[in-house]
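Asks: Here's a sequence, model it:
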Amino acid sequence: MCGICGFNWTDKPLLKNMTETIAYRGPDQTGYYFDDHASIGHLRLKIIDLSENAAQPMSNEDDSLILVFNGEIYNFVQLRRSLEQQGHRFKSLSDTEVIIHAYEQYGTDCAALFEGMFAFMIWDPNKKIFFGARDHAGIKPLYYHCYNGKFIFASEAKAILQVPGIERKIDETALSCLIDNLFVKGNKTLFTGIFKLPPGNQLIFNTLTHKLEISPYWQPILRPTKMTLDEASDLIDAVLANSVQNTLISDVPLGIALSGGLDSSLLAALAAKKTSLKTFTAGFGVETDEFSYARAVAEHIGSDHTELHISLSGLTESIPEMIWHLESPPTRTAVMPTLLLGKEMRRQVTVTLLGEGGDELFGGYERHLQFATKTFNGNEKLLDETFFKKNEKPDYFTLKTALHPPGTRMSANLDYKNEYLNQALLYDFQNQLPGVQLNRVDKLTMASSIEARVPFLNRSVIEAAFTIPSALKSDGKTEKIVLKNLGTRYLPKKITSRKKVGMQTPLSEWFDSEFLELCNNILDEKNIRDISYLNATTIRKTLKKNNLLRRLLPPKTTTFKLNVARNYYAGKLWFLSMLTIWHKLYIEPEKFGKTATYPNLSRIL
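Replies: Predicted coordinates:
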């Protein structure tokens, strides 16, 4: 995994500044390419072929093409063999070189050949075009700015913000979308003029005409096929085992983030059949921790297991760094341990496998149960906020809109009445997954120079998952039926039969200890008066209500309604605090000095 950036003119100091801004993405090596029409930078994290032959920017045999690449191509061995048979000669053993030869052979059709996680950019001086693509699920990010003849690209938005003339201005439509949905839909970011290439899409920028073209090279298609539960389990067993095997290819140490839930446990069990493993789990020492379950899986597969106990004070101290890496305010407290777990893992490994994607493909969230075939009546109605997760201003839309989102492709013989769940999962796959989960995975693991791989999101697994009927994923009471059935082949019953919990940050306990005072300081009127989109009066009233509840009532009051009220205010004030810190870091960074990345909380306040 690496970092890439560049633009369509020559400016060596600017390119160096951009690469230094995201240097943690590739601490092993930095490379540059310049000509009259292109400045291209690369930051290398050595994973496959550690030699200089795999250094980037990489050129073809006659130096007529220049490539920078972030990610892994898992089917590179097969593609290389095919390209060699067609006369191509390779100088390295890396997967990177396959991309440039595939472009030579197939032109802009090459992206559809790749299976893996990737974001790349090719500069073709002869055709005077930049050609780039992003993987099918959006595991690897690719940001761009295109205006007034200037084209800029990077692995992270903060690199583009280093370019003079790029204004640090909030896109108000994107901010509204974030508040409504807990993520920003589509290709927008919170920064005006900076966009993200959608998953499964490619772009071409012509430096002569200054025209930018974006088009899909792949889209998910629902093809539910009649099959038994065991047949569905066999199908996923085959494709997932192959995907895990592909993601184990590495020339550096590799581990697995093991939550104790079904998805990561299944991946760990499959991987342990192929190699010895290091596994890692994080928790806070509270009732909802999953240490015991993760420990049971580690013992079952015989892994070298590490547990990270996170303190609430450590969590507080990590806030500015976490938000700086995410480039947007976190909307879920569950994202927070990822940064600290990544730091711990980096002591022992450079590559980690994660279980993201299993819930979106197989129906793992509680909100998915309402779409199960036997419980959903099919009436067109407004979805409430439970479709996303409770928040103050849910994005209401009709069921018809939710189940037929723009760009959705379905096979002609799809039985709509019995496939509500699959349609809801497709919506999650195309929106929430890249908008929340994968943004967290990339940004907060790369912060520690770790390559995170997600076997559930290889193209073959995605396509197989959308052939499985909704009825084999949920019956309205049980989630991920097919994965649980598959899990019985590899895991103890206590893992396959438990309900999903997920990583829980103890927000109420955090408020009761040290976050209450911090929250009051962050949201103090003098600290937010210059943030135009925040209503200081409403925030002040909410703070007073929250303070009253927490100071007059014991932390673990037995009154259910009062506990609900405590959590209600905590969630709102936590998000407003994160939003305020993000604003200080990204919209008003001049207050912390030009060389600052993420100042500590005392400087922000």
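Asks: drop to CA atoms for contacts and neighbour counts, all remaining ones
Replies: Fine.
Asks: contacting residues for Leu403?
Replies: Going by CA atoms under 8 Å, 6 or more residues apart in numbering, Leu403 touches 420, 423-424, 427.
Asks: now do 10 Å
Replies: Contact partners of Leu403, counting by CA atoms under 10 Å, 6 or more residues apart in numbering, are 416, 419-427.
Asks: Check which residues of the helix or strand where Gln78 lies are buried.
Replies: Take DSSP states H and E as the rule and Gln78 turns out to sit in helix 76-85. Buried residues in helix 76-85, counted by 16 or more other CA atoms under 10 Å: 76, 79-80, 83.
Asks: Check the secondary structure at the one residue sitting closest to the centre of the chain for me.
Replies: The residue lying closest to the centre of the chain (CA atoms, centre = their mean) is Leu438, at 1.0 Å. When classified by DSSP: H, G, I helix; E, B strand; the rest coil, Leu438 comes out as helix.
Asks: Next, the second sequence, to be compared with the first:
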Amino acid sequence: MVGLCGSYGAQRRDVEPISAALSRSDADEHFEYGTRDLRGQTIAHSEEGRPATVPGEDTSLVVWGSVYSRERSGGYERRPPGVTVAEFCARAYAEDGVGALTEMNGEFVCVVERPDDGRVRIVTDRLGTQPVYYHAEPGAITFSTSIQALATHPGIETRYVPEYLAEYLGSKTVRGLRTPLSGIERLPPASVSTLDSDAGEVRSERYWQPIHRPENRPFSAFVDQFIDRFLDAMDDRIRDDRRHGLLLSGGSDSRLVLATLDRVTAYGFSDSSGEVETARRVAYLAGVPFTRFDDESGYDRRLLRHNAEVSNFVGWFNEGNAIGVEGTLRREVDALVSGLYADVLFKGWTVPTRRLSTPAGSLPVPTAKTIETREAVLGTRDGSTPPYLPDGAVRRAHDWNLSAGSPIVDHGVTYPSYGALSDHGFWYPLTNETSFDRYSDQQVLPTVYPFLDRRLIDLALRLPTPYALRYNLVDRALARLAPELAAIPHDESGLALSRPRWLHRFATMGAELRSDTGGNAATLRETDWIAEVLEGHRSTIRALPLVEYDAVRETYDAHMAGADHTAALCGLLTLLEMPVTQTVATSVRSSPSSELPIRPDDGTVFTRGD
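Replies: Here you go, the predicted model:
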């Protein structure tokens, strides 16, 4: 892995075990930082991960991630060529203090140490795109961008919290600041956190939160502004001294990225949908090299092993394809470019909508539901519980972690209203969004995400909800910038991207009804190693709270017989292969109190077997 770790306090922990767990390659660059009571390390892909000293001050600063520009004076100041991220942030800090770090445009976390007053602060970006996990105790606060590396430290004791373990297995993530591990929390997004090692506390101040302020303008005006901001975002991120590789899909988001690139190599991954063939056609028309990665013997097993060891309990092993071909990618390119998150921000993907019953099935209607109550928020969440867990365990985890009344607090994150939680809670913080691809990609190579640019996030918060639901902003932008690429049919609907969105909805629905591929469920049935993995982890499964081994085997057998338990099995397989699971399971097996309730202080208690 690459990432950041540190420990602060008079009784700070040795960070070498965390650093060793973070490093996956001999090619990784290692940098130490900190003085006095702070010691830390960064493991980076290149020399750009080197810490920096603030000019004119006895202050050191280390950044993990990427910063492309700084928002100031109504515009954006781009990071100059040849200036590292840490140097850029250090110069801004020298001018305007810690507030300058809250103006940085990128995906990053920054640690600032001032030895003169013994203060250590950690600044997270707006969406918390680089999550930081911490364990606090009197005398030491230890942190890392990898929960696996942190939780397996020999000096840190932790166990699975049944409530949050159930949430991960059922929902692909644990929302907000919570994690499935006792004593380990996540720093909030858009915050400046001060570490108080004497008290063993972390105090965070929020500097931003998403607020929807829709503007009454024609949709075409939003298309104009979107194109301008997207081109600026790409200019910030694409460097002439790098060979870029584009993760190309069959949709419009990565096509739009391709339309702005002069030199790039495109990559696609085969699956049952045939999406890779659309990607090949797009690359051919654009005149760029294209590599198709087909499933090979042992590929999915390799994905499970590699992705589980870098998992932060967000998503499942079968979603991060890049790590399975990292050797090829590292030989051929220096950085990856991804089209992730356009769906989340600009296409109304997370907006609860009304549905219309038709003879062919339920069809979403581009009209948003009004969400104004706690019950309405909970009603939008999928409370499906894997068959090997007690009934209702996932729904109870959501229920117990959402406050009733003001302030609105969901899993430790505060929102101004239930409506705001519904609007933005899927991506604020970004770890609420369940795609594992980003966490896997950045372990392979530096990866840029232009749709996460601050200018585009601001624009998304001004886009009226009806526009997001009725139109496709990305498709419109692509039709302007590269109409020839927009003319290639979408892999799901079979229609050119310039066609109306409602027509795509009907066409996609019809294609799904006609499809007999079986999708991921069928792929999982063709995998010959799952039963062996489950059997090999028999004792581990028995040590997990709430999970019954016999129920796990019944779930697997039912899936092989035709039921669809893809989600339940993928989540469990990812969990079983995580390094922290082996550590925690070993400690539970040696403890007489392995029957842990979901919530000891609640009147309703569920233990394994209920």
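Asks: Would you mind checking which of the buried residues of helix 76-85 of the first structure is nearest to Ile139 of the first structure?
Replies: For the buried residues of helix 76-85 of the first structure, the closest approach to Ile139 of the first structure (CA to CA) belongs to Phe76, at 17.7 Å.
Asks: ok, now which ones touch the nearest residue to the closest one once chain neighbours are set aside?
Replies: Nearest-residue entry for Phe76 of the first structure: Asp95, 5.4 Å, with adjacent residues in sequence omitted and distances by CA to CA, 6 or more residues apart in numbering. Residues in contact with Asp95 of the first structure (CA under 10 Å, 6+ apart) are 48-49, 54, 69, 71-77, 79-80.
Asks: and what of Gly302 of the first structure?
Replies: For Gly302 of the first structure, the contacting residues are 269, 272, 276-279, 296, by CA under 10 Å, 6+ apart.
Asks: same deal with Pro416 of the second structure?
Replies: 209-211, 406-409.
Asks: what about the one helix or strand Leu15 of the first structure maps to, how far off from the second structure?
Replies: For Leu15 of the first structure, the host element (DSSP H and E) is helix 12-21. By mean CA distance after the TM-score superposition for the first structure, the fitted helix 12-21 of the first structure averages 4.0 Å away from its aligned residues in the second structure.
Asks: so Ala272 of the first structure makes contact with Ser303?
Replies: Yes - assessed by CA atoms under 10 Å, Ala272 of the first structure is found in contact with Ser303 at 7.6 Å.
Asks: Now do the shared contacts for these two.
Replies: In contact with both Ala272 of the first structure and Ser303: Lys278, using CA under 10 Å, 6+ apart.
Asks: Look at those two and report which has more neighbours.
Replies: Ser303 (21 against 17; other CA atoms under 10 Å).
Asks: Settle this for me: Ser508 of the first structure is touching Ala570, isn't it.
Replies: Yes - in this structure Ser508 of the first structure lies within contact range of Ala570 using CA under 10 Å: 6.7 Å.
Asks: neighbour count winner among the two?
Replies: More neighbours surround Ala570 than the other of Ser508 of the first structure and Ala570, with 24 against 20 (other CA under 10 Å).
Asks: Quick check: what element follows the helix holding Leu15 of the first structure along the chain?
Replies: Heading C-terminal from helix 12-21 of the first structure (DSSP H and E), you reach strand 29-35.
Asks: What residues of the next helix or strand along the chain from that following strand count as buried?
Replies: As assigned by DSSP H and E, the chain's next helix or strand after strand 29-35 of the first structure is strand 38-44. Going by neighbour count (16+ other CA under 10 Å), the buried part of strand 38-44 of the first structure is 38-44.
Asks: Also stretch 259-276 of the second structure?
Replies: For stretch 259-276 of the second structure, burial by neighbour count (16+ other CA under 10 Å) applies to 259-261, 264-269, 275-276.
Asks: Next, the distance between the ends of that stretch.
Replies: 18 Å (CA to CA, to the nearest Å).
Asks: So the closest residue to Asp116 of the second structure other than its chain neighbours: helix, strand or coil?
Replies: Using CA to CA, 6+ apart and skipping residues adjacent in sequence, the residue nearest Asp116 of the second structure is Asp58, 7.1 Å away. Recorded secondary structure, Asp58 of the second structure: coil (three-state DSSP).
Asks: hmm, back to that, which contacts among the contacts of Asp95 of the first structure does the second structure share?
Replies: Retained in the second structure: 54, 69, 71-75, out of the contacts of Asp95 of the first structure (criterion both residues aligned by TM-score structural alignment, their matches' CA atoms under 10 Å).
Asks: From those residues, pick the one nearest Arg25 of the first structure.
Replies: Nearest member of those to Arg25 of the first structure, counting by CA to CA, is Gly71, at 11.1 Å.
Asks: what residue of the second structure takes the place of that closest one?
Replies: Alignment note (TM-score structural alignment): Gly71 of the first structure maps to Gly65 of the second structure.
Asks: Its match - that's part of a strand, no?
Replies: Yes - under three-state DSSP, Gly65 of the second structure falls within a strand.
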